[in-house]
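K.L.:
here is my input, please return the structure:
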Amino acid sequence: MFLDKNRITFNTTVAKHSTLVMELDIARRAGYTAVEITQDKVRKYLDAGYSVDDLRRELDGLMVHGIGALVDIERQGTAEKELSREADKLFMLASAIGAKGVQIVTGPLDVQAVIDFKANGYSKRYTGLLQHSHDDQVRLTVKSLAAIAGRARDYGLTVYLEALSWTPLSSLEQQVDIVRRAGCDNLKLVIDFWHCYTSGATPQHLSKVDRDYIYGVHVCDSLPHLDGVPLEPILRDVRTGSGVLNLRDWTDAVKATGFDGWWCSETFCKKQQQGNSYAVAKELKRQLETLVFS
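P.N.:
Below is the predicted model of the structure:
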């Protein structure tokens, strides 16, 4: 059960400040059999002179559920060509290391662009589809998702969407809708408790999601979010399990869908990220196993 279903997966945020090799050592020593990693660390490893074969040896015995992330996936016009180049580059890397999926993220990634736009109606930063009507946001995002999923299929990859809660179409209902509209069997969602909470979803909403849309789950926590644009560095600076989210309720909501794929704990808590990552990884694994298996 621990290996084939409901696999407890190590997330890179636990070892944010480590090298890739140290991160994988932390994961192994804590007892994880699967990882979700970032392309930034992988590319730094390769840029240092190591080969893809070296990387495969470092990953030996660990399933790579995902590597992230392809960001601002709604880019249009000339920026869309750059998006396609970035996608192919990331998909090629993911395929080479045997990753099963690639995380894709809506934009604008830079939350300050959203703050500027809400205050002034414009921003000098990349604003994504903020200036578009809702119908156009849906149409253009669905078009982008379908194109990205089509490219990923050529590499045998699943792409999984995380709609950042400060971006357009970020509600759980909207995420399910745009994935459904795209109609690609290799396009899924990652359920992130923090992004769900700060975009207005509840465990009750989550329990009604079709399990076939869910690729993986990010278990995480939050400080209270009352209104306005959610500020991730502030609201996520809390130990997982010590914030306002009832992790049992959120986890049970996912389980109620019938989902039995992979789960990981994310932490953006500065104390945890600056502490003993070996101990934090073990602590989060024990916590997650309790939530998922009891």
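
K.L.:
okay, CA-based contacts and neighbour counts for the rest of this
P.N.:
Noted.

K.L.:
in a helix, that's where residue 137 is, yeah?
P.N.:
Yes: assigned with DSSP: H, G, I helix; E, B strand; the rest coil, residue 137 falls within a helix.

K.L.:
let's see this one next to it:
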Amino acid sequence: MKKALHGISTHYCNILTDARIAHDTGYESLELLSAKLVRYLDNGGTTKKLKQVTDGYGLSVGCVNALLEMERYKGEEKKAMLAEATRLTRAAAELNCPTVQILALNGIDDKADDTVMDIITENVSAIASIGEEYGVRYQIEVIAFTKFRTLQQGLEVIRRVGKQNVGMVIDFWHLYAAGSPPEEVAQMDKDLIYGVHFCDGRLPKPGEPWDQMVLRNYMPGEGEIDIQAYVDAVKSTGYDGMWSAELFSPDRWEYDLYDIATLCRENMEKYIG
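P.N.:
Now for the predicted structure:
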């Protein structure tokens, strides 16, 4: 098992400082936010330099998170999406990072359910083909406030695509909020679990919008989710990969980031041992 610092937990921090914090606060790996990585590269940074830094700290880069709006399927929009996928995939390969996260947002929520699944399947297959060239795999994150939202939908896309480099990330909040219980996680093939997002939150109250800044503003153990049940479900599969401490919390983002990283690690260790 590897404990990773998720880049969202230190939201306002740049990527090189993320690496220093992860090293200093007891992590073995990093889950890099793609926005931080792209900003770093766009402003003169290189993957070679970044790898030197992470290697120097004894850290692996476990995941690049994420290719957003993978549902883009029309003309130039799809070309742009695949270009973004290629850039992130190439960067991951250069960082010796095995996994890029991919997710759909609300761009096709007006489509019928069958059409949503067809579009996602076609796009994931195209993305996976890019990864085959670079030796990189992809973890699908299903997003609770979209039409492509459940664990079973994600697993069905993996089945349809039929490639060996597509799996799932088990994000506690998204699965809980979409109605995918720990029992479904426990039934998974461990080889299809590429990562775990250790996080908490709650459902929106009647009439309340799906605002992640509000609904996820909780340290694990403070929200509605039975964290231990999800942890136990993952462990029951035999999974022994990366666990990523993900704190989506505007309140905590204003704390000292070293303190936040330490709290996230200690909290995660309390549950997973």
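
K.L.:
which residue lines up with residue 235 of the second structure in the first structure?
P.N.:
The pairwise alignment with the first structure assigns residue 235 of the second structure to residue 255, based on TM-score structural alignment.

K.L.:
the second structure: helices as residue ranges?
P.N.:
15-24, 34-42, 47-56, 75-94, 113-134, 151-161, 172-178, 182-186, 212-215, 227-236, 257-272 (DSSP state H).

K.L.:
return the most buried member of those helices.
P.N.:
helix 172-178 (a mean of 23; mean count of other Cα atoms under 10 Å).

K.L.:
for residue 221 of the second structure, find the nearest of the helices of the second structure.
P.N.:
Of all these, helix 227-236 sits nearest to residue 221 of the second structure, with 6.8 Å by Cα to Cα.

K.L.:
quick one, what contacts residue 233 of the second structure?
P.N.:
Contact analysis of residue 233 of the second structure by Cα atoms under 8 Å, 6 or more residues apart in numbering lists 182-183, 185-186.

K.L.:
how about it, nearest residue that isn't a chain neighbour?
P.N.:
residue 186 (4.4 Å; Cα to Cα, 6 or more residues apart in numbering).

K.L.:
so what corresponds to the one you found in the first structure?
P.N.:
In the first structure, residue 186 of the second structure lands on residue 207 (TM-score structural alignment).

K.L.:
hmm, that match is touching residue 256, no?
P.N.:
Yes: counting by Cα atoms under 8 Å, residue 207 of the first structure sits close enough to residue 256 to count as a contact (5.6 Å).

K.L.:
now for residue 188 of the second structure, how many residues are close by?
P.N.:
19 (other Cα atoms under 10 Å).

K.L.:
ok, it - contacts?
P.N.:
Taking Cα under 8 Å, 6+ apart, we find residue 188 of the second structure in contact with residue 237.

K.L.:
from residue 173 of the second structure, how far off is it?
P.N.:
Applying Cα to Cα, to the nearest Å, the value for residue 188 of the second structure to residue 173 of the second structure is 18 Å.

K.L.:
same question for residue 113 of the second structure.
P.N.:
22 Å.

K.L.:
now residue 244 of the second structure
P.N.:
Distance from residue 244 of the second structure to residue 173 of the second structure, by Cα to Cα: 13 Å.

K.L.:
need the contact list for the match of residue 186 of the second structure.
P.N.:
252-257.

K.L.:
swap in 7 Å and give it another go.
P.N.:
253-254, 256-257 (Cα atoms under 7 Å, 6 or more residues apart in numbering).

K.L.:
which of those residues are still contacts in the second structure?
P.N.:
Using both residues aligned by TM-score structural alignment, their matches' Cα atoms under 7 Å as the contact test, the members of the contacts of residue 207 of the first structure still in contact in the second structure are 253-254, 256-257.

K.L.:
tell me the one of those residues nearest residue 26 of the first structure?
P.N.:
Using Cα to Cα, those come closest to residue 26 of the first structure at residue 254, 27.2 Å.

K.L.:
need the counterpart of residue 81 of the first structure in the second structure.
P.N.:
Under TM-score structural alignment, residue 81 of the first structure pairs with residue 79 in the second structure.

K.L.:
ok, now residue 133 of the first structure?
P.N.:
In the second structure, residue 133 of the first structure lands on residue 112 (TM-score structural alignment).

K.L.:
mind checking how far its match is from residue 150 of the second structure?
P.N.:
16 Å.

K.L.:
of these two, give the one with the bigger neighbour count.
P.N.:
Shown here are residue 112 of the second structure and residue 150; by other Cα under 10 Å, residue 150 has more neighbours (22 against 11).

K.L.:
quick check: the gap between the more buried one and residue 91 of the second structure.
P.N.:
Counting by Cα to Cα, the gap from residue 150 of the second structure to residue 91 of the second structure is 29 Å.

K.L.:
repeat that for residue 45 of the second structure.
P.N.:
According to Cα to Cα, residue 45 of the second structure stands 12 Å off from residue 91 of the second structure.

K.L.:
so which elements touch the biggest strand by length in the second structure?
P.N.:
What stands out as the longest strand in the second structure, according to DSSP state E, is strand 60-67. Where contact means 3 or more Cα pairs under 7 Å, 6 or more residues apart in numbering; DSSP states H and E, strand 60-67 of the second structure is packed against strand 29-33, helix 34-42, strand 99-103.
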